[in-house]
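Chemist: Sequence first, then the predicted structure, then my questions.
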Amino acid sequence: MSTENDCKKQEEYSVDTKCQLNDARLKDIWGAVSYPIYQTATFAHKGLGESTGFDYTRMQNPTRQQLEAVVALLENGKDAIAFASGMAAVAAVMELFSPGDHFIIDSDLYGGSVRLFNEISKKNGLTYTTAYLSSEDVVPLIQENTRAVYLETPTNPMMNVTDIEELAKKVHERGLILIVDNTFLSPYYQNPLDLGADIVLHSGTKFLGGHHDTIGGFAVVKDEEIDERLRFIYKTTGAGLSPFDSWLILRGIRTLSVRLNKAQENAFAIAEYLQKNKHVTKVIYPGLKEHPGYDIMKKQASGFGAMLTFEVDSAEFAKEILANVELIYFAESLGGTETLITYPITQTHADVPKDVLEKNGINDRILRLSVGIEGTEDLINEFERVLETAEKNTTR
């Protein structure tokens, strides 16, 4: 445990999580249970050379710092940096690399990440190779200029599961860093840093925020050198999370376990229900024992999450489902209290090249479900009604 004097010795932009949570100046003197929103752009100095530790909100803010301390503790990291969005966090991490550097990415990734790599990273002189990291050996793909491996597990939207610990060993033996997007499981169910990852990414918009009312992102690290470089990028590019949005995510984290436990319970029930429908040709949920990543998930995660993907027998049937949902929302995003259904081919993965979509199995019959915390029976009744309506409308 850091002492008060140890905390005072911390450099201005260096972060010690325990210092953040125990520093007296961050505790509200009035006894507020909800952490205060420091809605200010700048901070007054007591005198020349006498700073409170905060100067300008672009660089740091007490509310944001409190949130970062909480997320760092949840992920067992040295530091967490809160960004204005998940994509801002990914973009900042890519600034760690230089023109000519090469990295390896999973073939199945969120479309926004693929767009960033194709349109921004390549422009900046970076190159990458794709691989199905859940099943392919990464070693033959490593080049002399390879610097990092980037993945999601489970992947978005096809729910492929990669053994983080085994991949980390191969990556570190060759001096590379491992970057894991942990958005789908959140730190409640999975802690990639404990399994060997060097950087963990989150879209805080999703399960951490949990209410579909704010946007944010995180990069969590355990290495001091990487932390210092990312902190410099963050303060220089100005993509820090606002005080109010920091407070919203702090609020959301308070119910993270309760929400995820209920959402996972619902996800199991829906997956089992969908398996019985004659128009559903495939249900992809890592909590099903037949999922190829089931055993890996049992080993490296404490739960299976609330995301599932399913395929129906025709594009027409899929579109009928989207046209008739009522309790469930046809919307992008995930991880909130409401159940959302998404059509990846035109929404989350619209910018992914067609040949890549086909190779990954993302077609016009695929639907992605982010399961919320509604009553289980209500969700099953919704699916029963929607599937019956879709059958009626497609067999006329």
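Modeler: Structure received.

Chemist: from here on, contacts and neighbour counts on C-alpha atoms
Modeler: Will do.

Chemist: Pull out the buried positions in stretch 131-139.
Modeler: Residues of stretch 131-139 classed as buried by neighbour count (16 or more other Cα atoms under 10 Å): A131, Y132, L133, S134, V138.

Chemist: ok, and here's another one to check against it:
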Amino acid sequence: MAESTCSEELCKGMATLTVHAGQSPEVWNTGAAVVPPITLSTTYRLQEPSGASDSYVYNRIGNPTRSCFEAALAAVEKAKYGFVFSSGMATIFTITQLLESGDHIVSFDSIYGGTVLLLKTVAAKLKTEITFIPVTDDPEIFKQAIKPNTKMVLIESPNNPLLNIVDIRRIADTVHQFKDVFVIIDSTFASPACQRPLELGVDLVMHSVSKYINGHTDVIMGGVVTNRDDLYEKIKFLQKVTGAIPSPFDCYVANRGLKTLPLRMAKHQHNAMAISKYLEFNSKIEEVLYLGLPSHPQHELAKKQMFAFGGMIALKIKGGKTEAVNFMNNLKLIISAASLGSIESLIEHP
């Protein structure tokens, strides 16, 4: 729930930003320690009985280690505010709590399966109406889908798992023609090193921090950033009252992972491009979908709105599921496992 405090000069380079944003030794009463410490205390001595003037009162409401990471996450997205939660699913659930009973959500029909399940079950039980549309940036489709009670449009780009992308600015401009509708994007597959959707007009950007941002397969966490003061106040309240917060240790680990994000993403992209080029001409591969390949149908759009193409590859194996599973079972260095964005190479059959 911290506001980024980086100077304009510091914010120019992402690699510099990931090391310094939110990390100033002066904010810690620890003899100016260079590395932010892990603050484990669940409660804090109050300067006055109400605690109204205290920066920290109780760990669920605020924690110095968490504030440090939230400020850093906001900074790399060029956002004013950042929040982290105990998982990516806790993040998207919290976002749905911005809505009232009877409100309407528009979302893509091809996004992360966990998000679809949450919308169809938990959100639906809270009397929230959901319309799923094809992955598109066609303004007319959005205009037809939006109703008088629509309050949220949820998109994913690149999408999970087939790496379709959409013109983010075009969608944001279309949706903002309607009053009181906000746009949220799941940008997990890209990371802040590949795109910054707030600069393209969306209102909220969420990430599964477990993936590229942490990058080491050892933290479960989610995060969301925004530049809107009204959404900041609402999410800050929801974070406090729902309590779906990550531990100080997890915040410390994710903060450390964030520092190497630009370096890791550069290597992810280098390796993904090499593998994609090799597989593109393999006789047993039907199609390679990688945003960095000129053969990707949305390669030009990717170049327009992304800084880099990331490390995600989708493959279509000739034959069927049997051939795909056989391919996976014969890999030597790539591990068959769920998740993505880590220093290991992982593969799964969605």
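Modeler: Structure received. These numbers come from a predicted model, not from an experiment.

Chemist: after the top strand by length along structure 2, next one along is what?
Modeler: For structure 2, the strand with the greatest residue count under DSSP state E is strand 150-156. Following strand 150-156 of structure 2 in sequence order, the next helix or strand is helix 168-175 (DSSP states H and E).

Chemist: ok, average deviation of the following helix or strand past that following helix from structure 1?
Modeler: Downstream of helix 168-175 of structure 2, the next assigned helix or strand under DSSP H and E is strand 182-186. Here the mean offset of strand 182-186 of structure 2 against structure 1 after fitting is 0.6 Å, by mean Cα distance after the TM-score superposition for structure 1.

Chemist: tell me what strand 182-186 of structure 2 is packed against?
Modeler: strand 150-156, helix 168-175, strand 204-208 (3 or more Cα pairs under 8 Å, 6 or more residues apart in numbering; DSSP states H and E).

Chemist: Just send these back as JSON lines, with distance to E100 of structure 2 too.
Modeler: Below are these laid out as JSON lines (distance: least, Cα to Cα, whole Å):
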{"stretch": "strand 150-156", "distance to E100 of structure 2": "9"}
{"stretch": "helix 168-175", "distance to E100 of structure 2": "19"}
{"stretch": "strand 204-208", "distance to E100 of structure 2": "18"}
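
Chemist: Tell me who's in contact with the aligned partner of G196 of structure 1 in structure 2.
Modeler: Aligned counterpart of G196 of structure 1 in structure 2: G201 (TM-score structural alignment). G201 of structure 2 is in contact with I168, R169, A172, D173, counting by Cα atoms under 8 Å, 6 or more residues apart in numbering.

Chemist: So G201 of structure 2 versus S50 of structure 2, what's the distance?
Modeler: For G201 of structure 2, the distance to S50 of structure 2 equals 40 Å [Cα to Cα, to the nearest Å].

Chemist: tell me, the longest strand of structure 2 lands on which residues of structure 1?
Modeler: With TM-score structural alignment applied, strand 150-156 of structure 2 matches the range 146-152 in structure 1.

Chemist: on average, how far is the matching stretch from the matching bit in structure 2?
Modeler: Counting by mean Cα distance after the TM-score superposition for structure 1, stretch 146-152 of structure 1 comes out at 1.0 Å.

Chemist: count of residues packed around N282 of structure 2?
Modeler: If you count neighbours by other Cα atoms under 10 Å, N282 of structure 2 ends up with 12.

Chemist: now E166 of structure 1
Modeler: Neighbours of E166 of structure 1 using other Cα under 10 Å come to 11.

Chemist: Next: K299 of structure 1.
Modeler: 11.

Chemist: Structure 1: strands as residue ranges?
Modeler: 79-83, 102-106, 127-131, 146-152, 177-181, 199-203, 217-221, 280-284, 307-312, 329-330, 340-342, 366-370.

Chemist: Now tabulate those strands in CSV and tack on distance to L21 of structure 1.
Modeler: Below are these laid out as CSV (distance: least, Cα to Cα, whole Å):
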stretch, distance to L21 of structure 1
strand 79-83, 12
strand 102-106, 35
strand 127-131, 39
strand 146-152, 29
strand 177-181, 25
strand 199-203, 21
strand 217-221, 16
strand 280-284, 40
strand 307-312, 32
strand 329-330, 38
strand 340-342, 35
strand 366-370, 32
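
Chemist: Would you map the helices across the stretch 1-150 of structure 2?
Modeler: For the stretch 1-150 of structure 2, the helices defined by DSSP state H, counting those that start in this stretch occupy 14-20, 64-76, 88-96, 113-118, 124-125, 139-145.

Chemist: Pick the most deeply packed of those.
Modeler: helix 64-76 (a mean of 27; mean count of other Cα atoms under 10 Å).

Chemist: mean shift between that one and structure 1?
Modeler: The superposed helix 64-76 of structure 2 is, by mean Cα distance after the TM-score superposition for structure 1, a mean 0.4 Å from where its aligned residues fall in structure 1.
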